[in-house]
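K.L.:
following is a predicted model, sequence given first.
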Amino acid sequence: MAVQPEGTPCWLDATFGDLEGAKSFYGDVLGWTFGESSAEYGNYTQAYVDGKAVAAVVPPMPGQEGHSRWCLYFASPDAAATAAKIRESGGEVLMEPMRVGDFGTMALAHEPTDAVFGVWQGGTHEGFEATGVPGAYCWAEVFTREPERTDAFFTAVFPYRAKQLQDESVDFRVFELGEKAVLGRMRMTDDFPPEVPPYVNVYFAVADCDDAVAKAVGLGAVLRFGPMTSPFGRFAALSDPQGANFSVIDVATTEGEVPEHREV
């Protein structure tokens, strides 16, 4: 697989206090199977769909126990240069670029409104081996209360072109690389409790949204929104039993016209 263009969402992982519980949950809901845990890399464990790597789960480092969350990584040809851009653009580097064996170089950061994300400079591990198929990553959106700061940040750090949704009822923006939409940005309204921080919401593709929701809730997940059908698919937002937010979407079940976007 070719190295992804700069700014492409390229990998996903999450820290779970109960690693076996997480493997059981996502195995049932998304059909994941798991590789061997790598003790050398903190028991980092890759998840697979039909033998292709789609994500990873890992136990927390000592002293880092707490709320579980998914972290989306963006491709970079030079993690150190991207870290410098993050600082210059009002973000904060939480973990300096760190070489991970021959696999690549990673960094962790948050944008100016505190949504956390990762940077990945691929080595032997270039990122997702499958996307958009049931069980794999499909899409992501940054949820923020200060969209102007978030928008300026992401277009400064990555070579994105921004398009605004032409809909007065919702403040939503899409970031594109070339002609391909790679990331969304949603303004958090008063519907979000004030204690919910800005975050990156990731979507996993599923064959049947309602079936996936029923399985997840039956295993202890909390349904946050939906299911509802949109022009992009039938989707729902959930929190897993350990508190990590994620969404599921069946892209084959659509309703309505795709709304217009204007370049900004």
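P.N.:
In hand now; what should we look at?
K.L.:
when you work out contacts or count neighbours from here on, use the C-alpha atoms and nothing else.
P.N.:
Noted.
K.L.:
for Ala181, which three-state class applies?
P.N.:
strand (DSSP: H, G, I helix; E, B strand; the rest coil).
K.L.:
and for Lys23?
P.N.:
helix.
K.L.:
what about it, how many neighbours?
P.N.:
19 (other CA atoms under 10 Å).
K.L.:
how about it, what does it touch?
P.N.:
32, 34, 57 (CA atoms under 8 Å, 6 or more residues apart in numbering).
K.L.:
now with 7 Å, please.
P.N.:
Lys23 sits next to no residue when contact means CA atoms under 7 Å, 6 or more residues apart in numbering.
K.L.:
in which helix or strand does Phe246 reside?
P.N.:
strand 245-250 (DSSP states H and E).
K.L.:
that strand packs against which elements?
P.N.:
Using 3 or more CA pairs under 7 Å, 6 or more residues apart in numbering; DSSP states H and E as the contact test, the elements touching strand 245-250 are strand 199-205, helix 209-218, strand 233-239.
K.L.:
mind putting those in a markdown table, distance to Pro9 and mean neighbour count included?
P.N.:
A markdown table is the format used below for the helices and strands packed on strand 245-250 (distance: least, CA to CA, whole Å; neighbours: other CA atoms under 10 Å):
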| stretch | distance to Pro9 | mean neighbour count |
| --- | --- | --- |
| strand 199-205 | 10 | 23 |
| helix 209-218 | 23 | 18 |
| strand 233-239 | 19 | 22 |
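K.L.:
of all those, which one is nearest Asp18?
P.N.:
Closest to Asp18 of the helices and strands packed on strand 245-250, according to CA to CA: strand 233-239, at 15.0 Å.
K.L.:
so what angle separates the directions of the strand or helix carrying Thr229 and strand 245-250?
P.N.:
Assigned by DSSP H and E, Thr229 falls within strand 222-230. Interaxial angle, strand 222-230 versus strand 245-250 (axes from the mean of the first three to the mean of the last three CA atoms, to 10 degrees): 30 degrees.
K.L.:
hold the first one in mind and look at this next one:
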Amino acid sequence: MAENRASVYAEGVPCWVDAQLRDVEAGKRFYGELFGWTFEDEWYGSFAEALKDGEPVAALVRKVDGRLPTVWTVYFATPDALALARRIRSAGGQVVSAPVPAGDLGVTALVTDPEGAVFALWQPDEHAGFGKRHEPGTFAWAELYARDTEAANAFYGDLFQEALFGPDAEPDFGRAPVSDRFAAEMPPHFLVHFAVEDVPAALEDVTRLGGRVQVPPFETSYGTVAVVTDDQGASFALLRR
């Protein structure tokens, strides 16, 4: 397990991502070839931690209920998950799963913003989050696709003021209207972005491995992005800065 990096991730900074999959072994094959990840099984095989050059970068989690969505989830760092969950509820969000210990790794909770976009909280103990990011094959950005970006800016701006606007801000987190890239009926959601050196080449790899292109490459203020799904239907984005 990586050393504690709690001081690296201020409250409101994306510090971890995981994918809820029906078939973790298939996920290992897909992401292992796409991003060059290796894996260590944790908690008797209930999830696999993905490593890039020996450093933790993500996890693949076996779904306990087949009715749950196949999705990537972004975790925001916090020193106190219980207090943050209370603030989220007070601001109009919902607590889907109250803060609970994840063994000796940390404390986690699943929450939503007022529009229903799902995200997670992570209060670190032995596992502080990413050991590597902003490099090819690792987390690079999280974009919230919201129906009301002004309301989203107000909610997250109040919730994560220092991380988004403080003197040492490193948000790795933006907001955009759902209608910018998706059909009007798409619900508000977070889209996890992974860095790649070459978006067209990565798209070829995605399709070769059984995934598909959901949104072809487009330009943003933070780089060139394409939205894809893996071979089990989990959506994520490829980003070339």
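P.N.:
Okay, I see it. Worth saying up front: this structure is predicted, and the values here are computed from it rather than measured.
K.L.:
which residues are in contact with the next helix or strand along the chain from the strand holding Phe246 of the first structure?
P.N.:
Note on strand 245-250 of the first structure: by DSSP H and E, the next helix or strand toward the C-terminus is strand 261-263. Contact with strand 261-263 of the first structure is made by 162-166, as judged by CA under 7 Å, 6+ apart.
K.L.:
from these, which two are the most distant?
P.N.:
Farthest pair in the contacts of strand 261-263 of the first structure, by CA to CA: Ala162 and Gln166, 12.8 Å.
K.L.:
which one of those two has more residues nearby?
P.N.:
A count of neighbours by other CA under 10 Å puts Ala162 above the other of Ala162 of the first structure and Gln166, at 23 against 14.
K.L.:
against Pro231 of the first structure, how distant is the residue nearest to that one when sequence neighbours are not counted?
P.N.:
Here the nearest residue to Ala162 of the first structure in space, its sequence neighbours aside, is Phe175; by CA to CA, 6 or more residues apart in numbering that works out to 4.6 Å. Remark: distance between Phe175 of the first structure and Pro231 of the first structure (CA to CA, to the nearest Å) = 18 Å.
K.L.:
quick one: which of those two has more around it?
P.N.:
Phe175 (25 against 14).
K.L.:
return the residue of the second structure aligned against Arg145 of the first structure.
P.N.:
Aligned by TM-score structural alignment, Arg145 of the first structure pairs with Arg147 of the second structure.
K.L.:
correct me, but its match touches Ala176?
P.N.:
No - between Arg147 of the second structure and Ala176 there is no contact under CA atoms under 7 Å: 8.3 Å.
K.L.:
hmm, back to that, next up, the contacts around the match of Arg145 of the first structure.
P.N.:
177-178, 188.
K.L.:
what's the match for Ala85 of the second structure in the first structure?
P.N.:
Counting by TM-score structural alignment, the partner of Ala85 of the second structure is Ala83.
K.L.:
now the spatially closest residue to its match that is not a sequence neighbour, what's its secondary structure?
P.N.:
Once flanking residues are discounted, Ala83 of the first structure sits nearest to Val93: 6.5 Å by CA to CA, 6+ apart. Secondary structure state of Val93 of the first structure, per three-state DSSP, is strand.
K.L.:
looking at the second structure, name the residue matched to Val93 of the first structure.
P.N.:
Per TM-score structural alignment, Val93 of the first structure is aligned with Val95.
K.L.:
would you map the helices across the first structure?
P.N.:
For the first structure, the helices defined by DSSP state H cover 19-30, 79-88, 147-157, 209-218.
K.L.:
superposed on the second structure, where does the longest one end up, distance-wise?
P.N.:
For helix 19-30 of the first structure, the mean distance from the matching residues in the second structure following superposition reads 1.0 Å, by mean CA distance after the TM-score superposition for the first structure.
K.L.:
what's the answer for the third one, then?
P.N.:
Plainly put, helix 147-157 of the first structure ends up 1.9 Å away from its match in the second structure on average once the two are laid over each other (mean CA distance after the TM-score superposition for the first structure).
K.L.:
ok, Leu19 of the first structure - contacts?
P.N.:
Applying CA under 7 Å, 6+ apart, the residues near Leu19 of the first structure are 58-59.
K.L.:
residue nearest the middle of the second structure, spatially speaking?
P.N.:
By CA atoms, centre = their mean, the second structure has its centre lying nearest to Val74, at 2.6 Å.
K.L.:
what's the closest non-adjacent residue to that one?
P.N.:
Per CA to CA, 6+ apart, closest to Val74 of the second structure is Val17, 4.6 Å.
K.L.:
need the counterpart of Ala107 of the first structure in the second structure.
P.N.:
By TM-score structural alignment, Ala107 of the first structure lines up with Ala109.
K.L.:
next up, the contacts around the nearest residue in space to that match that is not next to it in sequence.
P.N.:
Spatial nearest neighbour of Ala109 of the second structure, excluding adjacent residues (CA to CA, 6+ apart): Pro99 at 4.3 Å. Neighbour list for Pro99 of the second structure: 81-82, 107-109 [criterion: CA under 7 Å, 6+ apart].
K.L.:
for PyMOL, what selects the buried ones among those?
P.N.:
Selection of buried members from the contacts of Pro99 of the second structure for PyMOL, criterion 16 or more other CA atoms under 10 Å:
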select buried, resi 81+82+107+108+109
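K.L.:
may I see the contacts of Pro99 of the second structure arranged in JSON lines, with distance to Trp141 of the second structure as well?
P.N.:
Shown next, in JSON lines, are these (distance: CA to CA, whole Å):
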{"residue": "Ala81", "distance to Trp141 of the second structure": "22"}
{"residue": "Leu82", "distance to Trp141 of the second structure": "25"}
{"residue": "Val107", "distance to Trp141 of the second structure": "23"}
{"residue": "Thr108", "distance to Trp141 of the second structure": "20"}
{"residue": "Ala109", "distance to Trp141 of the second structure": "21"}
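K.L.:
ok, the contacts of Pro99 of the second structure vs Val215 of the second structure, which is closest?
P.N.:
Distances from Val215 of the second structure to the contacts of Pro99 of the second structure, taken by CA to CA, are shortest for Ala109, at 30.1 Å.
K.L.:
isn't that closest one right next to Phe119, touching?
P.N.:
No - counting by CA under 7 Å, Ala109 of the second structure sits too far from Phe119 to count as a contact (8.7 Å).
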